[in-house]
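Q: here you go, sequence then predicted model.
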Amino acid sequence: MRLIARLAAPCLTGMVLAALAPLPAKAQQCGGGFQQFVAALADEAVARGHDRQAVNGFLAGVRKDQSVLNADRRQGVFQMPFVDFARRLISANRLNRGQELSRRHDAVFDRIEREYGIDRGVLLAFWAFETDYGAVQGDFNTRDALVTLAHDCRRPHLFRPQIFAAMTLYERGDFSPQRTKGAWAGEIGMVQMLPEDILEHGTDGDGDGHVDLKGSPQDALLSGASMLAGLGWRAHEPWLQEVTLPEGMDWAETGLRTKKPARDWQAMGVRPRHGEIAGDLPASILVPQGRGGPAFLAYPNFRVYFEWNQSFVYVLTAAYFANRLEGAPVFDAGQPEPGLSGEEMKALQRKLAARGHDVGGIDGILGAGTREAVQEVQQELGLPADAWPTRALLDRL
């Protein structure tokens, strides 16, 4: 499930030195004939220091996979509002299974909490959402997926480095060009990590001398923890907390752009539904479906989720599920106003862009850019600026 949103961010630099190597003068970056592209890719790999025989072995039989491109263009699930998305992904079975696996792998979770300061609920939530605790890891040939997406000219700069990282894993004996399978976007294993991430953060948790993210929960969980720590996770700090908001809330102060010490929010009447507010930490108020829906206090660690996946609805759901796995109650869904359909959202995005607002693309998805633009235009029109787009707002524009 890490999919496109994670890949919209700059890739991690697992092969820093290799990335600095000069490219062949006529390296074909994307497009054109597929076989010519592969030949240029092989030349670049050799120029980066890979052995020619290993490169030929890695690329032998590579093919363009149309099903990968089809999956890349099919992202409708992220158009769902938070309440619906969360109810779809969080089931009693997933919650019970997570608690069972927490007990089964208690030693590795204790190690993660000791070494990285990351609560077990965080890793369990990723494990659940990415692969249903390892049960659904993807059936796409990883090598073919990466080469296909690098050949496609939508985001070649994101996928091309992953090919060379996968080559390094192959040379180490930890990747099979023919047999390694995973998600359509090239992620591998129980917590879905890209080859560069594996190079940088792969951890041999079970002590067998290899990093096996597909078959070893110990390897997968410790590697995921290392990656989160590398992305900036702050040890032993919270990430998200459901709250109730006071009457007379200034909705323009909600959203990730506004941060205050948590104690200041508390002084304004913000109250936790579970646990205690972390008064010393900066925090933002999130109302994913506007003033009528649920509300959350987002701490600094919440922003690390966006380094893993840039979909707001996915990130919020994963962070909330981590809370549930740690004992938090079911959120209060409230009574939010109905949102927009995908086509209505696109129409709204076009109208916002025409007014000079940066919505981050006309895709029908209520991402962070569109939310900020909605909040800005709500303020311009004198409406409650809760960043939740409704049909009334669309009609007003």
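A: Ah, there it is. Numbers count the residues shown, from 1 in each chain.
Q: only C-alpha atoms for contact and neighbour calcs from this point on.
A: Will do.
Q: the lengthiest helix in the chain: which residues count as buried?
A: With residue count as the measure and DSSP state H as the assignment, the chain has helix 156-172 as its longest helix. Buried residues in helix 156-172, counted by 16 or more other C-alpha atoms under 10 Å: 156, 158-171.
Q: in stretch 314-330, what's buried?
A: Judged by neighbour count (16+ other C-alpha under 10 Å), stretch 314-330 contains these buried residues: 314-325, 328.
Q: got a list of what the nearest residue to residue 330 once chain neighbours are set aside touches?
A: Once its chain neighbours are removed from consideration, residue 330 has its nearest residue in residue 324; the separation is 7.2 Å (C-alpha to C-alpha, 6 or more residues apart in numbering). By C-alpha atoms under 8 Å, 6 or more residues apart in numbering, the residues touching residue 324 are 95, 121, 330.
Q: isn't residue 58 up against residue 169?
A: No. Using C-alpha atoms under 8 Å, residue 58 is not in contact with residue 169, being 10.3 Å away.
Q: check the gap between the spatially most central residue of the chain and residue 315 for me.
A: Per C-alpha atoms, centre = their mean, the C-alpha nearest to the average position across the chain is that of residue 309, at 1.2 Å. Distance, residue 309 to residue 315, by C-alpha to C-alpha, to the nearest Å: 7 Å.
Q: and residue 258, by the same measure?
A: The separation that residue 258 has from residue 315, given C-alpha to C-alpha, amounts to 18 Å.
Q: do residue 60 as well
A: Applying C-alpha to C-alpha, the value for residue 60 to residue 315 is 38 Å.
Q: so the residue nearest to residue 394 when sequence neighbours are not counted is in which element?
A: Using C-alpha to C-alpha, 6+ apart and skipping the chain neighbours, the partner closest in space to residue 394 is residue 348 (5.8 Å). When elements are defined using DSSP states H and E, residue 348 is found to belong to helix 342-354.
Q: presented hereafter is structure B, for comparison with structure A:
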Amino acid sequence: MLPRFLTHALPRLTLAVLLPLCASCASPVAVAAPAPADLPTCLGNLADDAARTGLSGAAWRQWTKGIEADMSVLELLDAQPEFKTPIWDYLAVLVDEQRVADGQAMLQQWAAVLAPIAKAQGVDAATVVAVWGVESDYGRSFGKRPLLNSLATLSCFGRRQAYFRGELFSLVRLIDRGDLRSEGLVGSWAGAFGHTQFMPSTYLRLAVDGDGDGRRDLVGSVPDALASTANFLDKAGWVSGQPWGVEVRVPDGLDSALVGRRAKRPQADWAARGVKLVDGRPLSAAGLTGELGLVAPAGLKGPAFLVTRNFDAIYGYNAAESYALAISHLSDRLRGGSPWQTAWPTDDTGLSRLERRALQTALAARGHPIGEVDGLLGTATRRAIQAEQKRLGWPEDGRAGQRLLKVLQTQPQPSSPG
């Protein structure tokens, strides 16, 4: 999970989405470049601060010796995404048929591990596996950056040094106590890592030993990662047996000021205002308890949901309603549920990962140098999309949507790109 100060201004973009997107981020404001050679001196000066967290001087020197600066993380810290992500694009790639099928397979494969977790912590298996699927694609994508290098660099250079120093101290404590091995330890540029992408301080507080080996290893142990994710949600206020929420139909003219997960009201109040389940049944048929908030990520003309305390617990994992909706919807699909019934208010919806690969294939066939056909829309793919948009006379926003895919799959290929 990325630190909250990095997510408050945009929907949660997980490793499968954020890393290729940030390859196309705008350049940061020019500042005097710090010197990588200053890193050892900075780390040496942090020894006293590290000691106040319980780390001995010997441990601090041992685990920070030889760390190399990765100055590229400063560009990611300061940059803002160039391409804003509509909610229908965000969810199309995170909750596609491939992720649903893979997640259902994981539910079966790890059923013997998930059952006692659900019994002990009250969090159902589908929700836990949904977090796993969104965060690392079921362990396929941990991130590629050496974690100690990233956090040490962010602790000594750029903004938010105090925050990242706390994360670095937590990471070194985890290594020193034997929960983690430093060799090959990688993650996101901001420090999230493991199967369910915990930040080190969260790991230190909430990780649990799910396989009984005496270590809390969210990198090498799937049981530890699943149990720790359930523990996080439990501590965030999860109510056992309660759904996250339901899709609803709202009446025309409903006051938009009522929208927001925090603006909770009793179910009877929503019913009196004309809100019904999306299939037209009364709200009482859903079996929801407690006060409910109304979430409408694309406005009241798009899909709308009444959400419970459990939605808030998922939101606590990463502070974005779009992220909580992705986890919630994927968990429903893993249980055999259907896609949402209400259409998004657009005539050009997003692409699944399979469709993204099809788009890249079509672009490559037109001679665009996009690199590997992997479904990750990095800089080369965005530039190719912009070239095709220019050729078609469309706005050159670099967005990959259904409309462009259909055009490229049906139009004759030109002899050369552009």
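A: Perfect, thanks for sending it. Keep in mind the model is a prediction, meaning the values are calculated, not measured.
Q: superposed, what's their TM-score?
A: With the length set by TM-score structural alignment, normalised by the length of the first structure, the two chains reach a TM-score of 0.73; 317 aligned residues with a C-alpha RMSD of 2.6 Å.
Q: in the second structure, which residues correspond to the helix holding residue 348 of the first structure?
A: Aligned by TM-score structural alignment, helix 342-354 of the first structure corresponds to no residues of the second structure.
Q: let me know the next secondary structure element after that helix.
A: Where DSSP H and E defines the elements, the next helix or strand beyond helix 342-354 of the first structure is helix 368-380.
Q: how about the aligned residue in the first structure for residue 238 of the second structure, secondary structure?
A: Per TM-score structural alignment, the equivalent position to residue 238 of the second structure in the first structure is residue 233. Taken by DSSP: H, G, I helix; E, B strand; the rest coil, the conformation at residue 233 of the first structure corresponds to coil.
Q: residue 233 of the first structure contacts residue 304, doesn't it?
A: Yes. Under the criterion of C-alpha under 8 Å, residue 233 of the first structure lies in contact with residue 304, with a separation of 6.2 Å.
Q: run the contacts of residue 324 of the first structure past the second structure and keep the common ones.
A: Checked against the second structure using both residues aligned by TM-score structural alignment, their matches' C-alpha atoms under 8 Å, the contacts of residue 324 of the first structure keep these contacts: 95, 330.
Q: would you convert the contacts of residue 324 of the first structure into CSV that also reports secondary structure and distance to residue 189 of the first structure?
A: Written out in CSV, the entries for those read as follows (DSSP: H, G, I helix; E, B strand; the rest coil; distance: C-alpha to C-alpha, whole Å):
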residue, secondary structure, distance to residue 189 of the first structure
95, helix, 21
121, helix, 19
330, coil, 29
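Q: pick the one among the contacts of residue 324 of the first structure closest to residue 31 of the first structure.
A: Nearest to residue 31 of the first structure among these: residue 121, at 42.3 Å, using C-alpha to C-alpha.
Q: give the closest residue to the closest one in space, chain neighbours not counted.
A: Excluding the flanking residues, the one nearest residue 121 of the first structure by C-alpha to C-alpha, 6+ apart is residue 322, at 4.4 Å.
Q: was I right about the one you found contacting residue 118?
A: No. In this structure residue 322 of the first structure lies outside contact range of residue 118 using C-alpha under 8 Å: 11.0 Å.
Q: ok, how many other residues are close to the match of residue 238 of the second structure?
A: The criterion is other C-alpha atoms under 10 Å. On that basis, residue 233 of the first structure has 22 neighbouring residues.
Q: and residue 109 of the second structure, by the same measure?
A: The burial count for residue 109 of the second structure: 11, using other C-alpha under 10 Å.
Q: cool, residue 356 of the second structure as well?
A: Neighbours of residue 356 of the second structure under the rule other C-alpha under 10 Å: 23.
Q: mind checking what it lines up with in the first structure?
A: So, by TM-score structural alignment, residue 356 of the second structure is left unmatched.
Q: does residue 356 of the second structure belong to a helix or a strand, and which?
A: helix 353-365.
Q: so where in the first structure does the very next helix or strand once past that helix end up aligned?
A: Later in the chain than helix 353-365 of the second structure, the nearest helix or strand by DSSP H and E is helix 379-392. Mapped onto the first structure using TM-score structural alignment, helix 379-392 of the second structure spans no residues at all.
Q: centre of the chain versus stretch 43-60 of the second structure, how much separation?
A: Offset of stretch 43-60 of the second structure from its chain centre (C-alpha atoms, centre = their mean, to the nearest Å): 32 Å.
Q: distance between the ends of it?
A: Stretch 43-60 of the second structure: ends 9 Å apart by C-alpha to C-alpha.
Q: cool, and stretch 248-262 of the first structure?
A: Separation of the first and last residues of stretch 248-262 of the first structure by C-alpha to C-alpha is 18 Å.
Q: with stretch 71-80 of the first structure instead?
A: Stretch 71-80 of the first structure has its terminal residues 18 Å apart, counting by C-alpha to C-alpha.
Q: what residues of that stretch count as buried?
A: Residues of stretch 71-80 of the first structure classed as buried by neighbour count (16+ other C-alpha under 10 Å): 78, 79, 80.
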